[in-house]
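Engineer: sequence? don't have it. structure:
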């Protein structure tokens, strides 16, 4: 029962200790050296707070810097066990603390844990002497309590396992004395208790036994063979038994370590002294130090390394030159002073690359370890990274650092960073080491496709073939791979109650825009739509651009002559009194053209000028008038065939037949009575109305001139976009005549000799109500006639002097 209580208390103490270890941020275990493969060390996953089932999926791994794989983790149970034989003496030598640092790394998310496994010493090394038999020569004249140094045994273990006790086989002449040298080394001395008598006992055989403090105890022995000599009674004596010297590890060869001096009270040859290293001296020290046998000067002849050995114990003896020489002994303790001769060592133990450009600050990029073999300030290392990079170093554990993201990165601005990590110690002068880490930035879809301009204006002639290429849009995306792969599409909308997709299409990869059907200017003048560019990222991003497609008119409609009121197909009959003089207006031909601009500008001419007699037709007004006074010889009637032509390329035409009858009574003359149904009074009223309209148009014309001059002095955008129908857009593709996208009427005035012609452009009105408006507009008569001199070169003059007024 008592045993159960004690066991429970011990278990509670162990659990409390383990909980304290985990809470401190580091897990510590201990295991005896020489443990067999598979020996249980600890439940690592449980102590680190990890789920055993997640070890494989989270890429659990363990790193041991500069060590063999002494330990392994069972990923199925999370247990840490011994993987290979551990020899503490081979691993740590005589160091009082021997531990193996393990670094446990798990990904998703990345975490680092530090585990320390202390290697416990066991008593697996017995004390050992350097020789099995030691010969000593001692004069019989030596005084009692004379001391003879012995080489002690060595034990590779530490602690109580290396605490040695010595025992000499029973005898009446000698005993052992163990002395401490400045609390650093213990010297084993053979002490003479009784005077020696060579004649009685010339040789003494003693057994020296060394026993360690382990359980169970281990022992080692050496046989002491003591030969008793006769003669020389005084041995050389040093003024100190122990000398202490401090020497820089950077000392050059030949540097004087110490000059020794021993004295001998004898005379003659027994007083001459020779200095030498003791036979007990380690052969390694003979390669580093030398001694002058005459002067006793100890000099350096090899290289020192504080990191390997920081303290040297040199055993020196001074012997006289008698036939039976006597010797005095001393110890020189050489303390090596560390200099900063080792640069820091940087090692990258783990990398998590590339870094996504949307990674949050604090993301761990790499794990680094740094070490320096020097001690004190020479071994203190500080780490830094190159400036002006969005990264920083964070110290994690002892000499471990984490390279973490300090601020947001943008791959489109900087695609990779070459980070130089510098480790510098605090020695004087300081030493440093550098390591470069190339950190690429991974792309994410954070940039939408962009067009060079927000709006494109495209001109296309009507009657284009189906499938004709109209325009190519192109958008750029600074991302990479699928995030930069752009596909194009048209944003669906409705045009004249038809879907936009029935008019145009866009190639998804090239951005080519094609016409799916021929365009008709008379039906559609402007087609405005949007094209979308979308990348293939996830989630995808898109950008839009607006296209304005202006349809250019072609001369695909022939002029249409308005029929007389009497019915379609009837020739026009005009009555002219015989008393009519030159310039008398007989009638007027009315015609319209569904085209626009230059293609709708009509001219009138007699088909057979030789048969026209005393009549002519206004080139642009269509008015039939007399060229001279009428005569009876002209006949009772004449038939005129009037050709109406437009100015398109090629020109299109229509014909109208006019029958002119000559009458004697002026009362019978009516102004186009069958066509207009107006009386003379109505005609006067109409002329007054026309005069008022012409004055209004002239005023509007002057106003337009003023506005035009003002706009020329104040530059502005040529094309304005907004809702509804677009404004007038002029293109050079239709020649020197203005091309108007909206329905308009252009009143044009030319220069030249007297011709009473009023030129009116016919717009592309299709329905009868619009045709009526055109007819009324073509019936203007100018009281102050517009003069056109040479009709043949009127087009050339019109190109240089044309001024227009647009009625929208």
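Structural biologist: Nice, I can see it. What you see is a predicted model; the values in this text were computed from it and never measured.
Engineer: C-alpha only now, for contacts and for neighbours.
Structural biologist: Fine.
Engineer: what kind of secondary structure is residue 231 in?
Structural biologist: Assigned with DSSP: H, G, I helix; E, B strand; the rest coil, residue 231 falls in the coil class.
Engineer: Could you pull out the buried residues of stretch 558-576?
Structural biologist: Using 16 or more other Cα atoms under 10 Å as the test for burial, stretch 558-576 gives 558-561, 563-564, 571-576.
Engineer: In JSON lines: those, plus secondary structure and distance to residue 463.
Structural biologist: Below are the buried residues of stretch 558-576 laid out as JSON lines (DSSP: H, G, I helix; E, B strand; the rest coil; distance: Cα to Cα, whole Å):
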{"residue": "558", "secondary structure": "coil", "distance to residue 463": "15"}
{"residue": "559", "secondary structure": "coil", "distance to residue 463": "18"}
{"residue": "560", "secondary structure": "strand", "distance to residue 463": "20"}
{"residue": "561", "secondary structure": "strand", "distance to residue 463": "24"}
{"residue": "563", "secondary structure": "coil", "distance to residue 463": "29"}
{"residue": "564", "secondary structure": "coil", "distance to residue 463": "33"}
{"residue": "571", "secondary structure": "coil", "distance to residue 463": "34"}
{"residue": "572", "secondary structure": "strand", "distance to residue 463": "35"}
{"residue": "573", "secondary structure": "strand", "distance to residue 463": "39"}
{"residue": "574", "secondary structure": "strand", "distance to residue 463": "41"}
{"residue": "575", "secondary structure": "strand", "distance to residue 463": "44"}
{"residue": "576", "secondary structure": "strand", "distance to residue 463": "46"}
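Engineer: Put this next to the previous one:
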């Protein structure tokens, strides 16, 4: 409820008590208030009327959209009330318009919504009728007959409606009366009517007071002093041919253009009929700067540029005065209506600036509120707003040239993190005028991309006996998201290696993906294992991906050869007997040793280091057989001491020694005979083994060729997954051991498939060799793995044939290490 009290001037204005009125018309809320309310006065509870929770309007930032000019209203976020922010002068806002509406854009965010509110400003009687001049002079010839009328100055009242100028009154006198004439435009003109002939000799001057009164409650009034001077000449006043001249003038009329010509006639003759034209004395200065009237012809011309947007029409009074003595004059009005020209480009206003939009925002999400206006009128002021269809946004028209910018399709920040949207507004004028405005919409990241590893799988080669805590390799993954969504942590998924948690073997740096060994590896215990690394981003919810890492342990020459025969468990020296009747080539004994290493590191050679008589015995480099180089003579010592060194082929070389004491005795016929008989069989077997070995080597060559062809086919088939294989060849291809049986064994246990080559001599346990195959290497390494029982060549072929189908050969993706196995 509003109460307006004007105690000092009009105490009874306290009767003005306005109850807040609001209603919704076409989804619009309207309030009605009087003008001139004090700052801070409450217009209404806008939060309640629009259906908002008062407790939430502060967080949702309820506000009035800024507009051009003054901000007359504001919102009290504590109470939800619409309050007056600046004094409202209805006359300044709407002039003489009968209706005065202030449109407001009410915006509330999160989510973004907008409402149209209209505030109707009611006129109060705060302006008194006003005369432009405080004193007016009228010259009346004494010969003037009664009934002649004299135009008086028109009072101006800025109020409208009931508060506008209602009547004139004249102070009581004996000679003059007041006549009020109503024009077609609703204005009232006061005329002074001569009721009784005046006599200059009796009273040359008459002083009158003209009062203008409005219709307000209480009424306001204004006065002007009218001085009537009685003269004794010129008894006919000029007369205009029209009381009101109306003309339309284009807004783009150039200065100097003729507006119209007013005409007046005077029935007198001579100087009394000569007429001079001029503007009324109370004509506003702005009119006189814009128009000029020719005092002789009455032609009114334009002196300055017009602007329809400043004023769509002009009204002023002209005067025709004769040159008689005393002069007489006539008055007429001129109404100039300005015709609008399309001279203003549309104006694009961002009512609510665009906020960043999440890339997973649903279609139809409001991004910004935009208005497009044109100061022109009619079709020249009709504006359409559009944008290119290349954007995932569209414009939804709302009301009164307002548009909502909403999402039209799905967004992807990884492709387009920002949009610069070009808006184009054009009016309907001819020719049409356009304007362009660019707004920027930023897209907020959503965690919609899992990390991606740089490789589909990783292969790592680690030498045994490596230092604990040394880095093995690094994995890396990337995430196209942003911020925390792109920050990656690495971890190893729990699994078992030889029934032990993989975390006991491996540690990974969660920040950079570097993988470290937890302790030193022993090839003889663990040759290959597999781990799974997970890359997980920091988004919410987080996304992850896994990759396999194959770890191969590379053998090092860390085991010296171990002597199997002759056994020296009971002492450091082995004692053997041999008859003195032995001939050249007699097998005195055989040294057998094994090496726990593999490949080159397990290849063993025998060498006689010291001997009592170096001319009597020799040791076979590869078999370790100790034979006589010549027949034993009677001069040879009965005790022959041999120091034999066993070396492997590793780098650095590992070796062991064995001391053999051979006693030369007479009379050892049967044992020696038996021994020779027994040695004949091994000789025969050795020749047979040599034959088998040749067949084995040929078969292995054919098998290697077949395997290589199979690998080529496999690699071509698996090229999309970048799988690779490797084949290594021994550094000493020419090495031949005639006393070894070979067998091939296909190992299909675990994720890594490999072939084991088993070999051994006639007197020792056989050895196992493994070959890792890779198409990117020309070399094949045979690595000693473990002791195994001897199998004849036919069994080996059977095992290999059973393993040759494609389904049995699976070659994991590897990267060949530069280190030599």
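Structural biologist: Perfect, thanks for sending it. Keep in mind the model is a prediction, meaning the values are calculated, not measured.
Engineer: Can you pull the TM-score for these?
Structural biologist: In this superposition the chains share a TM-score of 0.80, using TM-score structural alignment, normalised by the length of structure 1; 739 aligned residues with a Cα RMSD of 4.3 Å.
Engineer: one step back: in JSON lines: the buried residues of stretch 558-576 of structure 1, plus distance to residue 436 of structure 1.
Structural biologist: Formatted as JSON lines, the buried residues of stretch 558-576 of structure 1 follow (distance: Cα to Cα, whole Å):
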{"residue": "558", "distance to residue 436 of structure 1": "81"}
{"residue": "559", "distance to residue 436 of structure 1": "83"}
{"residue": "560", "distance to residue 436 of structure 1": "85"}
{"residue": "561", "distance to residue 436 of structure 1": "89"}
{"residue": "563", "distance to residue 436 of structure 1": "93"}
{"residue": "564", "distance to residue 436 of structure 1": "97"}
{"residue": "571", "distance to residue 436 of structure 1": "100"}
{"residue": "572", "distance to residue 436 of structure 1": "100"}
{"residue": "573", "distance to residue 436 of structure 1": "103"}
{"residue": "574", "distance to residue 436 of structure 1": "104"}
{"residue": "575", "distance to residue 436 of structure 1": "107"}
{"residue": "576", "distance to residue 436 of structure 1": "108"}
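Engineer: Can you tell me which of the residues you listed lies closest to residue 220 of structure 1?
Structural biologist: residue 558 (131.6 Å; Cα to Cα).
Engineer: mind listing what that closest one touches?
Structural biologist: Taking Cα atoms under 8 Å, 6 or more residues apart in numbering, we find residue 558 of structure 1 in contact with 593-594, 645-646, 652-654.
Engineer: Only the buried members of those residues: can you turn that into a PyMOL selection?
Structural biologist: Remark: buried members of those, expressed as a PyMOL selection using 16+ other Cα under 10 Å:
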select buried, resi 593+594+645+646+652+653
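Engineer: Show me the helices in the stretch 51-200 of structure 2, by range?
Structural biologist: Along the stretch 51-200 of structure 2, counting by DSSP state H, counting those that start in this stretch, helices occupy 90-94.
Engineer: tell me the strands in it, going along the chain?
Structural biologist: 63-64, 73-76, 81-84, 101-108, 113-122, 135-141, 149-151, 165-170, 176-182, 188-194 (DSSP state E, counting those that start in this stretch).
Engineer: Determine the number of other residues adjacent to residue 73 of structure 1.
Structural biologist: When neighbours are defined as other Cα atoms under 10 Å, residue 73 of structure 1 has 20 of them.
Engineer: coming back round to it: looking at the strands of the stretch 51-200 of structure 2, which is nearest to residue 713 of structure 2?
Structural biologist: Taking Cα to Cα, strand 113-122 is the member of the strands of the stretch 51-200 of structure 2 nearest to residue 713 of structure 2, at 65.2 Å.
Engineer: and that closest one, how far out from the chain's middle?
Structural biologist: With Cα atoms, centre = their mean, to the nearest Å as the basis, strand 113-122 of structure 2 stands 36 Å off its chain's centre.
Engineer: buried set for it?
Structural biologist: 113-114, 116-122.
Engineer: Where does residue 334 of structure 1 sit: helix, strand or coil?
Structural biologist: Assignment for residue 334 of structure 1 (three-state DSSP): strand.
Engineer: if we can go back for a sec, which member of the contacts of residue 558 of structure 1 is positioned nearest residue 518 of structure 1?
Structural biologist: Of the contacts of residue 558 of structure 1, the one sitting nearest to residue 518 of structure 1 (Cα to Cα) turns out to be residue 594, at 17.4 Å.
Engineer: Ignoring the adjacent residues along the chain, who's closest to the residue mapped onto that closest one from structure 2?
Structural biologist: In structure 2, residue 594 of structure 1 lines up with residue 596, judged by TM-score structural alignment. Spatially, and ignoring its direct neighbours in sequence, residue 596 of structure 2 is nearest to residue 559 (6.0 Å; Cα to Cα, 6 or more residues apart in numbering).
Engineer: measure whichever residue in structure 1 pairs up with the one you found to residue 735 of structure 1 for me?
Structural biologist: Aligned by TM-score structural alignment, residue 559 of structure 2 pairs with residue 557 of structure 1. Distance of residue 557 of structure 1 to residue 735 of structure 1, given as Cα to Cα, to the nearest Å: 18 Å.
Engineer: likewise residue 100 of structure 1?
Structural biologist: Distance from residue 100 of structure 1 to residue 735 of structure 1, by Cα to Cα: 93 Å.
Engineer: Compare the two and say which one has the larger neighbour count.
Structural biologist: Remark: of residue 100 of structure 1 and residue 735, residue 100 carries more neighbours, 21 against 11, as counted by other Cα under 10 Å.
Engineer: quick revisit: who's in contact with the match of residue 594 of structure 1?
Structural biologist: Counting by Cα under 8 Å, 6+ apart, residue 596 of structure 2 makes contact with 524, 559-561, 602, 784-786.
Engineer: out of those, who's nearest residue 460 of structure 2?
Structural biologist: residue 524 (17.8 Å).
Engineer: Make sure that closest one is actually in contact with residue 785.
Structural biologist: Yes: if you go by Cα atoms under 8 Å, residue 524 of structure 2 and residue 785 touch, sitting 6.8 Å apart.
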